[in-house]
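Engineer: next come a sequence and a model predicted from it.
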Amino acid sequence: MTNAQDKPDTRAIRVAIVDDHEMFRAGVIATLQPAFTIVGQAGDVDSSVAMIVQTKPDVVLLDVHVPGGEGGGGTEILAKSAPYAPDTAFLALSVSDSAQDVGAVIRAGARGYVTKTINAADLTAAIHQVSEGYAVFSPKLAGFVLSAFQGVPLEDSGTQARADEELNRLSAREQEVMRLIARGYTYREVAAELFISVKTVETHMSAVLRKLQLSNRSELTRWAAVRRIV
């Protein structure tokens, strides 16, 4: 029988949350606070870097697409804060499961990458594991992670360049909406996932189609599949 004293004291693990969705941050904090010590939260690049440098958490839950700074999102936060918080482990927690996002943040130094579909128990376990020095990834991301560590190109260079150029037309939020819609989410499901209204999803979707010069979600799905964005 396991003695209560044998169980790890996760409350000693100091955690910070970086995500531009305030309601999502609040939900994560409410979920984790009984088990961990929450030392900070932030929603943009500059405030995230300042918070991490000041508090030096044990683990940072890091969204990939965070506004502000020079537009580098989670990878920029890693690059700017990691030198000043060398003992901090970064665990990407993102709605995105694209090869580009996974590869970029792992190469930047994140110790793990899980998607926002993770449940509370698995997230708690992932935080504890990365705090102990282990790498943690959602199972279906394994191939992307292997490619990133081996330095294997995830795309043909020409296709990658075109995809990057087209993606740069979209804001970070529009990219999140685009990826979910391309994976088959309904507008209502996207709204629930991103903590925004259905009307806001419709507005972002209209902007995505206009900027990419597409007519409907079927064309968007084909566009994303060809570029291996989803």
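Structural biologist: Sure, I can see it.
Engineer: make it CA atoms for all contacts and neighbour counts henceforth
Structural biologist: Noted.
Engineer: which residues touch residue 91?
Structural biologist: Going by Cα atoms under 8 Å, 6 or more residues apart in numbering, residue 91 touches 59, 60, 61, 62, 110, 111, 112, 113, 114, 127, 130.
Engineer: between those, which has the most around it?
Structural biologist: Taking other Cα atoms under 10 Å as the neighbour criterion, residue 113 ranks highest of these with 31 neighbours.
Engineer: find the residue closest to that residue in space, skipping its chain neighbours.
Structural biologist: Taking Cα to Cα, 6 or more residues apart in numbering as the measure, residue 113 lies nearest to residue 92, with 4.4 Å between them; neighbours along the chain are not counted.
Engineer: the one you found and residue 63 touch, don't they?
Structural biologist: Yes - the pair residue 92 / residue 63 is scored as a contact, 5.7 Å apart, by Cα atoms under 8 Å.
Engineer: farthest pair within the contacts of residue 91?
Structural biologist: Every pair in these was compared (Cα to Cα); the two farthest apart turn out to be 59 and 114, at 13.7 Å.
Engineer: this is the comparison structure:
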Amino acid sequence: MAETGTCPRVVLVDDHALFRAGVRSELEGLVEIAGEAGDVDGAVATIAAVRPDVVLLDVHLPGGGGVEILRRLATEAPGAKCLALSVSDDPEDVIAIIRAGARGYVTKTISPTELADAIRRVQDDDAVFSPRLAGFVLDAFASGGGGGGGGAGGSAAEVAAADADLDQLTPREREVLRHIARGYLYKEIAQRLGISVKTVEAHVSAVLRKLQLSTRHELSRWAAERRLVD
């Protein structure tokens, strides 16, 4: 991981050279573009060679798309952190790329500063989603569709345990939890709830402590498994 204060090293994967040039220009000074690729084979080779902090990954690419890249990275560059950046907001695209291993999904309408923030959050092992896309992922995990391990579960004992955990939280902490689970940024939560960003941070810290979790990614997964977000 890059040291605090340095620019994250990023590999940009998109089959449109003009779009890559635009992203590179918009992110100048915010991140370091350490490599680029326009297809699956080139992407895997570049990522394996460069070992970036974060991969910005388009969903639809020649040779199998972003899902195929993620599958190959599992063996050729394990540990690579990928953030999907796509024009598509199709639920099937979102779920497929997250199940394949991407740590987040944002659309190409995102601003440069928001994109740079999303990159840093993925670098820090956070889960990042455009707000309107978060529900697709939460629904998938809540229905037991997450890849790998067992389903989200739903026994009476698990439900009771979830209720007991939620009882620890104040009403405001529950509000913040639901907004975090939907993928909102701290500043967006602050605006929606009419509180300061520092207050949001304090609530998140309290929720993490009470639920014995470590990161926002774990918090989002916890909320999804318990169907806390519609």
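Structural biologist: Cool, the structure landed. All values derive from a computational prediction rather than experimental measurement.
Engineer: shared with the second structure, which of the contacts of residue 91 of the first structure?
Structural biologist: Using both residues aligned by TM-score structural alignment, their matches' Cα atoms under 8 Å, the second structure keeps these contacts from the contacts of residue 91 of the first structure: 59, 60, 61, 62, 110, 111, 112, 113, 114, 127, 130.
Engineer: just the residues you listed now: which is nearest residue 19 of the first structure?
Structural biologist: Each of these was checked against residue 19 of the first structure using Cα to Cα; the closest is residue 62, at 6.7 Å.
Engineer: that closest one pairs with which position in the second structure?
Structural biologist: Taking TM-score structural alignment, the alignment pairs residue 62 of the first structure with residue 57 from the second structure.
Engineer: residue 151 of the first structure - how many residues pack around it?
Structural biologist: Residues within reach of residue 151 of the first structure, counting by other Cα under 10 Å, total 11.
Engineer: kindly report the same for residue 51 of the second structure.
Structural biologist: The local packing count at residue 51 of the second structure equals 19, with neighbours defined by other Cα under 10 Å.
Engineer: was I right about it contacting residue 79?
Structural biologist: No - Residue 51 of the second structure sits out of contact with residue 79 when judged by Cα under 8 Å, with a separation of 9.3 Å.
Engineer: which residues touch the alignment partner in the second structure of residue 74 of the first structure?
Structural biologist: Using TM-score structural alignment, the equivalent of residue 74 of the first structure in the second structure is residue 66. With contacts defined as Cα under 8 Å, 6+ apart, residue 66 of the second structure is in contact with 40, 57, 58, 59, 60, 97.
Engineer: lining up those with the first structure, which overlap?
Structural biologist: With the contact criterion set to both residues aligned by TM-score structural alignment, their matches' Cα under 8 Å, those that also touch in the first structure are 40, 57, 58, 59, 60, 97.
Engineer: format the residues you listed as TSV; extra columns: distance to residue 72 of the second structure and secondary structure.
Structural biologist: Listed next are those as TSV, based on distance: Cα to Cα, whole Å; DSSP: H, G, I helix; E, B strand; the rest coil:
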residue	distance to residue 72 of the second structure	secondary structure
40	9	helix
57	14	strand
58	15	coil
59	15	coil
60	16	coil
97	13	helix
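Engineer: could I get these as TSV with distance to residue 190 of the second structure?
Structural biologist: Converted to TSV, these look like this (distance: Cα to Cα, whole Å):
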residue	distance to residue 190 of the second structure
40	40
57	29
58	30
59	31
60	34
97	29
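Engineer: residue 29 of the second structure: which of these is nearest?
Structural biologist: Relative to residue 29 of the second structure, and with distances defined as Cα to Cα, the nearest of these is residue 57, at 20.0 Å.
Engineer: quick check, residue 103 of the second structure in contact with residue 79.
Structural biologist: No - contact criterion Cα under 8 Å: residue 103 of the second structure and residue 79 do not qualify, at 11.1 Å.
Engineer: returning to what we had before: so which of the kept ones among the contacts of residue 91 of the first structure are in strands?
Structural biologist: Within those, membership in strands is found for 59, 60, 61, 62, 112, 113, 114, as judged by DSSP state E.
Engineer: I'd say the fourth one and residue 92 touch.
Structural biologist: Read it as residue 62 of the first structure. Yes - between residue 62 of the first structure and residue 92 there is a contact under Cα under 8 Å: 4.5 Å.
Engineer: can you give me the helices in the first structure?
Structural biologist: Under the criterion DSSP state H, the first structure carries helices at the ranges 22-32, 45-55, 73-81, 99-108, 120-131, 142-150, 157-167, 172-182, 187-194, 198-212, 217-226.
Engineer: quick one: the third one to the second structure mean distance?
Structural biologist: For helix 73-81 of the first structure, the mean distance to aligned residues of the second structure following superposition is 0.5 Å (mean Cα distance after the TM-score superposition for the first structure).
Engineer: and that helix, how far from the chain's centre?
Structural biologist: Taking the mean of its C-alpha atoms, helix 73-81 of the first structure sits 12 Å from the chain's own mean (Cα atoms, centre = their mean, to the nearest Å).
Engineer: try the last one
Structural biologist: A distance of 22 Å separates the C-alpha centroid of helix 217-226 of the first structure from that of its chain, computed with Cα atoms, centre = their mean.
Engineer: tell me the buried residues in it?
Structural biologist: If you call a residue buried by 16 or more other Cα atoms under 10 Å, then helix 217-226 of the first structure has these buried ones: 217, 220, 221, 223, 224.
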